[in-house]
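Asker: pasting the structure only:
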C-alpha cells in the first residue's frame, strides 16, 4: 500500500477519472438504457403474463362451475328420463296385465257358457234317451200285459181300484 501512495500521480489519476466518467456516461447511454428498457419490458411482460394467468385461472374456475352445473342438470335430466321410462314400463305392464285379465275373464265366461250349453244339450239328450227307453220298456211291458186276456182284466180292475174319483 505504501508503494501505491509513493507512485501516485495526480495527472494519471485525473485522466483515469475522466475516462471512468466518460465510460460510465457511454455505458449509461448505450448499455444501461437498453438493458433497463429490456428489463422493464420483461417485467411488463411477466406482469401481463401473471394477469393473463390469473384471468385464465378465473375463467377456468368459471368453466368448472359451469361444467359442474351442466353435469348436475344432465344427471337430473337423466334421472327424470329414467323415471319416465320406468313409469311408462310399469304402465305398459299394468295395461298388459289388465288386458290379459280381461281376456282371461272373457275366455272363462265363454268356457262357462259353452259348458252350460253342452250340459243342457247333454241333459236334453239324456232326457230324450230316457224317454225313448221308457217308451220302449212301457211298450214291451204293455204288449206282454195285453197279450193275455185275464191279465188285461186284472189290470183294468186294479187301475179302477187305484183311480179316485173327484
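Answerer: Cool, got the structure. From a predicted model like this one, the values you see are computed outputs, not experimental measurements.
Asker: contacts and neighbour counts: CA atoms only from here.
Answerer: Will do.
Asker: and the helices in this structure?
Answerer: Applying DSSP state H to the chain gives helices spanning 2-6, 10-26, 33-146, 149-162.
Asker: could you dump these into JSON lines with mean neighbour count added?
Answerer: Output for the helices of the chain, formatted as JSON lines (neighbours: other Cα atoms under 10 Å):
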{"stretch": "helix 2-6", "mean neighbour count": "8"}
{"stretch": "helix 10-26", "mean neighbour count": "12"}
{"stretch": "helix 33-146", "mean neighbour count": "12"}
{"stretch": "helix 149-162", "mean neighbour count": "12"}
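Asker: quickly note the distance from the residue nearest in space to the middle of the chain to residue 89.
Answerer: With distances taken as Cα atoms, centre = their mean, residue 82 lies nearest the centre of the chain, 2.8 Å away. Taking Cα to Cα, to the nearest Å as the measure, residue 82 falls 10 Å from residue 89.
Asker: please compare the first structure with the one that follows:
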C-alpha cells in the first residue's frame, strides 16, 4: 500500500523540490518563455498588419491597373476611330481622283473621236470631191468630144456669166 499512499517525507521532499524548481523556472525560464511568446505574438500581429497593408496595396494596384487598362482601351478606340476616318478620307480622295481621271480620259476619248470623225468626214468630202471631179471630167470628155457640143457649152457659160 505504500505505493498507493505516499508517506509524509516523500510528500515534503516532492513539495520542496517542486517549489525550488518553480522558483528556478520563475527566475530563469519564465521570463524568457513569456518574452519569446510576447515576441512571437508581436511578430504575428506585425505580419497580420503587413498582410492587411499588402492587401490594401494590391487592391490599389488592381484599381490602378484597371484604370490603365480602361485608358488604354479608350486610346485604342480613339486611334481606331481616327484610322477609320483617315481611311474614309483617303478612300474618298482616291475615289474623287479616280473619277476625275476617268472623266479626263473620257473627255480625251471624245476629243479623239471627234478629231477622227472630222478627219473621216474631210476624207469622205475629199473622196466625194475627187469622185465628182472624175465623173465631171468623164462627162465633159464625152460631151466635149463633139465640136458642136463644145460650142454650145461655151455659149451657155457665157450667157450665165454677167459682165460688170
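Answerer: Thanks, I have the structure now. Predicted, not measured: the structure shown is a model, and the values here were computed from it.
Asker: ok so, going back, mind telling me what the residue nearest to the centre of the first structure corresponds to in the second structure?
Answerer: Using TM-score structural alignment, the equivalent of residue 82 of the first structure in the second structure is residue 80.
Asker: how close does that match get to residue 144 of the second structure?
Answerer: According to Cα to Cα, residue 80 of the second structure stands 93 Å off from residue 144 of the second structure.
Asker: and residue 125 of the second structure, by the same measure?
Answerer: 27 Å.
Asker: what do you get for residue 45 of the second structure?
Answerer: Taking Cα to Cα, one finds residue 45 of the second structure at 144 Å from residue 144 of the second structure.
Asker: and residue 4 of the second structure, by the same measure?
Answerer: Residue 4 of the second structure sits 184 Å away from residue 144 of the second structure, going by Cα to Cα.
Asker: ok, now residue 158 of the second structure?
Answerer: 16 Å.
Asker: cool, and residue 126 of the second structure?
Answerer: 26 Å.
Asker: please apply the same query to residue 62 of the second structure.
Answerer: Going from residue 62 of the second structure to residue 144 of the second structure by Cα to Cα gives 119 Å.
Asker: repeat for residue 99 of the second structure
Answerer: 65 Å.
Asker: equivalent analysis for residue 10 of the second structure, please.
Answerer: For residue 10 of the second structure, the distance to residue 144 of the second structure - Cα to Cα - is 186 Å.
Asker: aligned to residue 42 of the second structure, what sits in the first structure?
Answerer: Mapped onto the first structure by TM-score structural alignment, residue 42 of the second structure lines up with residue 44.
Asker: kindly apply the preceding question to residue 63 of the second structure instead.
Answerer: Using TM-score structural alignment, residue 63 of the second structure pairs with residue 65 in the first structure.
Asker: next one: residue 142 of the second structure
Answerer: Aligned by TM-score structural alignment, residue 142 of the second structure pairs with residue 144 of the first structure.
Asker: what does stretch 150-160 of the second structure contact?
Answerer: Residues outside stretch 150-160 of the second structure that contact it (Cα atoms under 8 Å, 6 or more residues apart in numbering): 143-144.
Asker: what do you get if the cut-off is 6 Å, keeping everything else the same?
Answerer: residue 144 (Cα atoms under 6 Å, 6 or more residues apart in numbering).
Asker: gap between it and the chain center?
Answerer: Mean C-alpha position of stretch 150-160 of the second structure versus that of the full chain (Cα atoms, centre = their mean, to the nearest Å) differs by 91 Å.
Asker: repeat that for stretch 22-33 of the second structure.
Answerer: 78 Å.
Asker: likewise for stretch 77-89 of the first structure?
Answerer: With Cα atoms, centre = their mean, you get 4 Å for stretch 77-89 of the first structure.
Asker: go on, stretch 101-117 of the first structure?
Answerer: So, by Cα atoms, centre = their mean, the centroid of stretch 101-117 of the first structure is 38 Å from its chain's centroid.
Asker: that stretch corresponds to what range in the second structure?
Answerer: Residue span in the second structure matched to stretch 101-117 of the first structure, by TM-score structural alignment: 99-115.
Asker: how big's the offset between the matching stretch and the first structure?
Answerer: With mean Cα distance after the TM-score superposition for the first structure, stretch 99-115 of the second structure departs from the first structure by a mean of 0.7 Å once superposed.
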